[in-house]
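S.K.: pasting a predicted model and its sequence here:
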Amino acid sequence: MRADTVADAPAGNWVDRYAPAFLRPFLRLSRADRPIGGWLLMWPCWWSAALVALDRNRAFPDPWHLVLLFVGAFVMRGAGCTLNDLVDRHIDAAVERTRSRPIPSGQVSAPAAAAWLVLQALVGLAVVAQFNLFTVCLGIASLAVVAIYPFMKRITSWPQAVLGVAFSWGALMGWAAAAGSLGWSPLLLFAGSILWVIGYDTIYACQDREDDAIVGVRSTALLFGEHARLAVAGFYAGCVLLFALSLTFVDASPFSFLGLACFAVHLLWQVIRFDHEDGARCLRIFRSNRDAGAIFFAGLVVDCLWQWMFSV
C-alpha cells in the first residue's frame, strides 16, 4: 500500500486516481474515496421527500429538493467524518485499519483538518439555507447530535444509536422541506431508520472488535458479541415494521409495500450472510445497504407516479 493511501479505501478509487495531489488528503479526510456513508446519509432524506410527495399526490419528489438533499448529505457526511477523525486521531493511530487515515498518518495536520471542517460546515449551511425556516432550524438542531457522536464510543456501548439519530435526521428533513412541518409518517420513518443504522453499523463495527477492546472503545459489536447476528436481525425487523407503519399514514399503494418487501428481503440476505468474525464480509454487507436504500426509494417513486396518474 502506498504511504499516502488509506487502508480501508477501495483500490483505484477516484480520489487516488484523479483528484489533484494537494486535495487528496482532505478528500480522504471527508471519506470521498469511500462514498458509501454519503449514500447512507442521503437515503433517509430521499425516502422522506418521496413520502411527502405521496402524501401530497405529486408525480415525483421535488427534483430541486433531491439535489439539495444529495449535496447536503455528502457534504455533511464529510464534515462529520472530519470531526470524528479530529477527535479520534489518537485512537485511530492505535488501530490497524485506521492508522493510515490522513491525520494519524501525518497527511493532514489537526489545524488544517479543523479549517477543512469549518469550510464543509459552511457549505452545508448554505445548502440548508435554501429551505424554509422550519427546515433550517431542524437542520441546525442536528448539529448537536453530530457534535456529540465522536465522544459516545468512550462512554456508552451504544454509539451506533447516536449515529442512528444523526444518519436518520434526513428522514425529517425531506418531509419538512416540502411541508414546513412534521407528522407521523416522517417520525415513524425516522424511528425505523435509526434501527436500520444501528443494524448496519453493528455489522461495520465487527471489523474492529479486537482493536476496539484493546484501546477501550465501546460498540454494539462488542456488546452483542456472539449474538450480533440475532441483534442485527431484530433491529432490521423493527425497521421494516416502522417503515410499514409510516407508509400507512400516507395511504401508500402496493407499489410502496412491494419496494419495502424487496428492501426487507435484502436485509434478510444480509443477516444470513453476516459473520461477525469475517471482517471483509462485514464490510461488503455494510456497503450493500446503498442498494437496499435504492430499492425502497424506487418503490416509493413508482407509487408516486402510479397514484398521480390515476388521480388526474
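M.R.: Structure received.

S.K.: please count neighbours and contacts with C-alpha atoms only from this point.
M.R.: Will do.

S.K.: surely residue 307 touches residue 57?
M.R.: Yes - counting by C-alpha atoms under 8 Å, residue 307 touches residue 57, with 6.9 Å between them.

S.K.: got the contact list for the nearest residue in space to residue 207 that is not next to it in sequence?
M.R.: Spatial nearest neighbour of residue 207, excluding adjacent residues (C-alpha to C-alpha, 6 or more residues apart in numbering): residue 279 at 4.4 Å. By C-alpha atoms under 8 Å, 6 or more residues apart in numbering, the contact list for residue 279 reads 206, 207, 208.

S.K.: export these to a markdown table and tack on distance to residue 246 and secondary structure?
M.R.: Listed next are those as a markdown table, based on distance: C-alpha to C-alpha, whole Å; DSSP: H, G, I helix; E, B strand; the rest coil:
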| residue | distance to residue 246 | secondary structure |
| --- | --- | --- |
| 206 | 30 | helix |
| 207 | 33 | helix |
| 208 | 34 | helix |
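
S.K.: find the nearest non-adjacent residue to residue 223, please.
M.R.: That would be residue 157: by C-alpha to C-alpha, 6+ apart, it lies 6.3 Å from residue 223.

S.K.: any idea how far that neighbour is from residue 151?
M.R.: Using C-alpha to C-alpha, to the nearest Å, residue 157 is found at 11 Å from residue 151.

S.K.: of those two, who's got more company?
M.R.: Taking other C-alpha atoms under 10 Å, residue 157 and residue 151 do not tie; residue 157 has more neighbours (17 against 14).

S.K.: hmm, the more buried one is touching residue 216, no?
M.R.: No - contact criterion C-alpha under 8 Å: residue 157 and residue 216 do not qualify, at 10.8 Å.

S.K.: still on that earlier bit, relative to residue 200, how far out is the residue nearest to residue 223?
M.R.: When residue 157 is compared with residue 200 (using C-alpha to C-alpha), they lie 15 Å apart.

S.K.: again with residue 140
M.R.: 26 Å.

S.K.: now swap in residue 151 and tell me
M.R.: Look at residue 151 and residue 200: by C-alpha to C-alpha, they are 20 Å apart.

S.K.: one more to weigh against that first structure:
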Amino acid sequence: MTGHNQTPEAAGVVADAYSGNWVDRLAPEITRPYLRLARADRPIGTWLLLLPCWWGLTLAMLSDGRAGWHDLWILIGCAIGAFLMRGAGCTWNDITDRHIDGSVARTASRPIPSGQVTVRGAVLWMVAQALVALGILFTFNTAAIALGVLSLLPVAVYPFAKRFTWWPQVFLGLAFNWGALLAWTAHAGRLEVPAVVLYFAGIAWTLFYDTIYAHQDAEDDALIGVKSTARLFGRDSPRWLRWFLAGAVSLMAVAIILAVPDGRMAALLVALCGPWAMGWHMHWQMRRLDLDDNARLLMLFRSNRDAGLLPVPFFAVALLL
C-alpha cells in the first residue's frame, strides 16, 4: 500500500490509473511496471481500440447476412489483439515520449520516466506483445493480414505527430480505428466502401474523445511545446466537439445505409439506432463538459467506452431481422 509520504513514482503507482485496479492489487510485483507500461491498469484504451473492430465485424455480417464460428473467433481474436497491440503501442509511445513524460505532472509517474523500466526492457516488452498479436493476425485471411501489417505505419508515426502538427488526434484516430477495416475484411475477405466510411466515423469519434482527454495536459503541453487539438481549439473546443459528434454519427449512419442490403428495412432501421444512441451519449458528455476540471475530463473520456459500445447491440439485433 502507498505510504502517506510516498510519491506515486516511489510507490510505482501511475497517476492517472484507476484507483484499486487489478494490477496494483493482484499482479505479481515484478510484473507491475510492465503491465503499467502496457496500460493494463487503464483498460479504456483497449476498449477504444477494440470497439471499431466490433463495429466492422457486426456491420460486415449484417451486410452479407452471414455469421459463422469463424466470426466468433474474429470477435475474440480482435479482443485479445486489441489488448496486446494497445499495450505494444503504448510501450512504443512511452519509449519515444520518455523525456516529455518526465516534464508533465500526469505522466511523470509512468514506468520509464520514473525509472521502473529501462528503455531496453521496454523495447523487449513491446516486441513480445507485438509478436503474440501477430500470431493471432495470421489466423485471419490474407487481405486482413496485409491490413494488419499496414496498421503498423500509423502506430509508428503517432507518437511523433504532436511534435509537427496541431492535429495529433487525427493520427491517433488513423491508428485506433484501423480495426474497423481489418475486422470487416477478416469476415468479408475484401475491403469495401462501408468499412472505409465506418473508419472515418471512428476517426471523428477519436477527435471528440481525445480532444477532451488532451485538455488535461494543455497547460503542461504549452510549457514544453507539445501540440494538440486541445491547445489549438482552446476555449472554442465545445464548438469543435459538436462538429466531431455530428461527423461521427452521420458517417456511421452512412456506413450502415451503404452496408445493409435493399429490402431489409427493419434491419436498417434497427441498425441506425446505433449511431443515434452513440450520439445521444456524446451529447450527454457535452452537457457535462468542464474544461477546467481535470477529474471531469478524465471521467468523460473514460465514458466513451459506453458510447462506443452502444451501436454494437443494435447491429447484433439487426442481424436477426
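M.R.: Right, received. Where do you want to start? On a predicted model such as this, the values are computed, not experimentally measured, just so you know.

S.K.: on that earlier part again, counterpart of the residue nearest to residue 223 of the first structure in the second structure?
M.R.: Using TM-score structural alignment, the equivalent of residue 157 of the first structure in the second structure is residue 166.

S.K.: these two touch, right, its match and residue 227?
M.R.: Yes - between residue 166 of the second structure and residue 227 there is a contact under C-alpha under 8 Å: 4.9 Å.

S.K.: and for the counterpart of residue 129 of the second structure in the first structure, the neighbour number?
M.R.: Per TM-score structural alignment, the equivalent position to residue 129 of the second structure in the first structure is residue 120. For residue 120 of the first structure, the tally of surrounding residues (other C-alpha under 10 Å) stands at 21.

S.K.: I'd assumed residue 75 was in contact with residue 120 of the first structure.
M.R.: Yes - taking contacts as C-alpha under 8 Å, residue 120 of the first structure lies within contact range of residue 75: 6.1 Å.

S.K.: packing partners for the helix or strand where residue 151 of the first structure lies?
M.R.: Assigned by DSSP states H and E, residue 151 of the first structure belongs to helix 133-155. Identification of packing neighbours for helix 133-155 of the first structure by 3 or more C-alpha pairs under 8 Å, 6 or more residues apart in numbering; DSSP states H and E yields helix 63-87, helix 110-128, helix 159-168, helix 170-179.

S.K.: so who does the aligned partner of residue 13 of the second structure in the first structure touch?
M.R.: Matched across to the first structure, residue 13 of the second structure falls on residue 5, judged by TM-score structural alignment. By C-alpha under 8 Å, 6+ apart, residue 5 of the first structure lies in contact with 16, 100, 101.

S.K.: ok, 6 Å please
M.R.: With contacts defined as C-alpha atoms under 6 Å, 6 or more residues apart in numbering, residue 5 of the first structure has no neighbours.

S.K.: helix, strand or coil for it?
M.R.: coil (DSSP: H, G, I helix; E, B strand; the rest coil).

S.K.: and it, how far from residue 93 of the first structure?
M.R.: Separation of residue 5 of the first structure from residue 93 of the first structure (C-alpha to C-alpha): 15 Å.

S.K.: what does residue 180 of the first structure give?
M.R.: Residue 180 of the first structure sits 44 Å away from residue 93 of the first structure, going by C-alpha to C-alpha.

S.K.: what's the neighbour count on the residue mapped onto residue 251 of the second structure from the first structure?
M.R.: Residue pairing (TM-score structural alignment): residue 251 of the second structure is matched to residue 242 of the first structure. By other C-alpha under 10 Å, the residues close to residue 242 of the first structure number 20.

S.K.: so residue 242 of the first structure sits against residue 192, correct?
M.R.: Yes - applying C-alpha atoms under 6 Å as the test, residue 242 of the first structure and residue 192 come out as touching, 5.0 Å apart.

S.K.: in what helix or strand does residue 104 of the second structure lie?
M.R.: Per DSSP H and E, there is no helix or strand for residue 104 of the second structure.

S.K.: just give the closest residue to the counterpart of it in the first structure, not the sequence neighbours.
M.R.: Matched to the first structure by TM-score structural alignment, residue 104 of the second structure sits across from residue 95. Distances taken as C-alpha to C-alpha, 6+ apart put residue 211 closest to residue 95 of the first structure, at 5.8 Å, once the chain neighbours are dropped.

S.K.: before we move on, what SS does residue 42 of the second structure have?
M.R.: Per three-state DSSP, residue 42 of the second structure ends up coil.

S.K.: same check, this time on residue 43 of the first structure
M.R.: The three-state assignment at residue 43 of the first structure reads helix, by three-state DSSP.

S.K.: likewise residue 24 of the second structure?
M.R.: helix.

S.K.: residue 17 of the second structure versus that one, what's the distance?
M.R.: With C-alpha to C-alpha as the criterion, residue 24 of the second structure and residue 17 of the second structure are 10 Å apart.

S.K.: among the helices and strands packed on helix 133-155 of the first structure, which is the most enclosed?
M.R.: helix 170-179 (a mean of 26; mean count of other C-alpha atoms under 10 Å).

S.K.: report the mean deviation for it after fitting onto the second structure.
M.R.: Helix 170-179 of the first structure differs from its equivalent in the second structure by a mean of 0.6 Å after superposition (mean C-alpha distance after the TM-score superposition for the first structure).

S.K.: okay if I get the helices and strands packed on helix 133-155 of the first structure as TSV plus distance to residue 27 of the first structure?
M.R.: Below are those laid out as TSV (distance: least, C-alpha to C-alpha, whole Å):
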stretch	distance to residue 27 of the first structure
helix 63-87	8
helix 110-128	10
helix 159-168	20
helix 170-179	23
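
S.K.: out of the ones you listed, which is closest to residue 273 of the first structure?
M.R.: Of all those, helix 159-168 sits nearest to residue 273 of the first structure, with 20.7 Å by C-alpha to C-alpha.

S.K.: residue in the first structure paired with residue 185 of the second structure?
M.R.: Per TM-score structural alignment, residue 185 of the second structure is aligned with residue 176.

S.K.: show me what contacts that match?
M.R.: Taking C-alpha under 6 Å, 6+ apart as the definition, contacts of residue 176 of the first structure comprise 135, 182.
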